[in-house]
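Visitor: Got a sequence here, can you build the structure:
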Amino acid sequence: MTAPTQQTRHDHPDKLLTPGEVAALFRVDPKTVTRWAAAGRIGSIRTPGGHRRFRESEVRTLLAQLTHDADSSR
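Guide: Next comes the predicted model:
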């Protein structure tokens, strides 16, 4: 049996990423992702076991914004 998937809307399930998966996308340490979440820079969800998970759509949006900002500052 698989774990239920979190949903941002009833019609569109959103994949949840671990801090390690988010860290790989941003090329930072997973602890950095945890600090970002604690500081409110990125939203997170807590699992029943207390682990953080991140909505893929939110992570990809933030990554796109940061990539766009970096490109436009050149």
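Visitor: going forward, measure contacts between C-alpha atoms and count neighbours the same way
Guide: OK.
Visitor: Other residues contacting stretch 14-33?
Guide: Stretch 14-33 has contacts (C-alpha atoms under 8 Å, 6 or more residues apart in numbering) with 5-8, 34, 52-57, 59, 63.
Visitor: before we go on, could you also do this sequence so I can check it against the first one:
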Amino acid sequence: MLTGDKLLTPAEVGELYRVDPKTVSRWGASGRLPCIRTPGGHRRFKESQVRALLEGDTGDQAAAVPAPRSGAHDQEPVAAGDVSGG
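Guide: Sure, this is the predicted structure:
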């Protein structure tokens, strides 16, 4: 690797996006997030590409990967009695 760009594991990318590492692997497999395969078959993601997507500097891939999730504590709870039936 001549560029000096750090390679991130799916777990590291998942922490940045607040998603499960398996989700990151699926993004790599589907082409939504560019990845490199190691000789052992594991996916690695270039830090510069991941950060560019996080910052919105993506060009054509702007809608390819969703924005990071907010934490569950950011959502207001819904009481059982508040659910309306159709």
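Visitor: what TM-score do we get after superposing?
Guide: The TM-score (TM-score structural alignment, normalised by the length of the first structure) is 0.72; 59 aligned residues with a C-alpha RMSD of 1.9 Å.
Visitor: quick one on the thing from earlier: now tabulate the contacts of stretch 14-33 of the first structure in JSON lines and tack on secondary structure.
Guide: What follows is these, written out as JSON lines (DSSP: H, G, I helix; E, B strand; the rest coil):
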{"residue": "5", "secondary structure": "coil"}
{"residue": "6", "secondary structure": "coil"}
{"residue": "7", "secondary structure": "strand"}
{"residue": "8", "secondary structure": "strand"}
{"residue": "34", "secondary structure": "helix"}
{"residue": "52", "secondary structure": "strand"}
{"residue": "53", "secondary structure": "strand"}
{"residue": "54", "secondary structure": "strand"}
{"residue": "55", "secondary structure": "strand"}
{"residue": "56", "secondary structure": "helix"}
{"residue": "57", "secondary structure": "helix"}
{"residue": "59", "secondary structure": "helix"}
{"residue": "63", "secondary structure": "helix"}
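Visitor: of the residues you listed, buried ones?
Guide: Among the contacts of stretch 14-33 of the first structure, those classed as buried by 16 or more other C-alpha atoms under 10 Å are 34, 52, 53, 54, 55, 56, 59.
Visitor: could those residues go into JSON lines alongside distance to residue 68 of the first structure?
Guide: Converted to JSON lines, these look like this (distance: C-alpha to C-alpha, whole Å):
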{"residue": "34", "distance to residue 68 of the first structure": "23"}
{"residue": "52", "distance to residue 68 of the first structure": "26"}
{"residue": "53", "distance to residue 68 of the first structure": "25"}
{"residue": "54", "distance to residue 68 of the first structure": "21"}
{"residue": "55", "distance to residue 68 of the first structure": "20"}
{"residue": "56", "distance to residue 68 of the first structure": "18"}
{"residue": "59", "distance to residue 68 of the first structure": "14"}
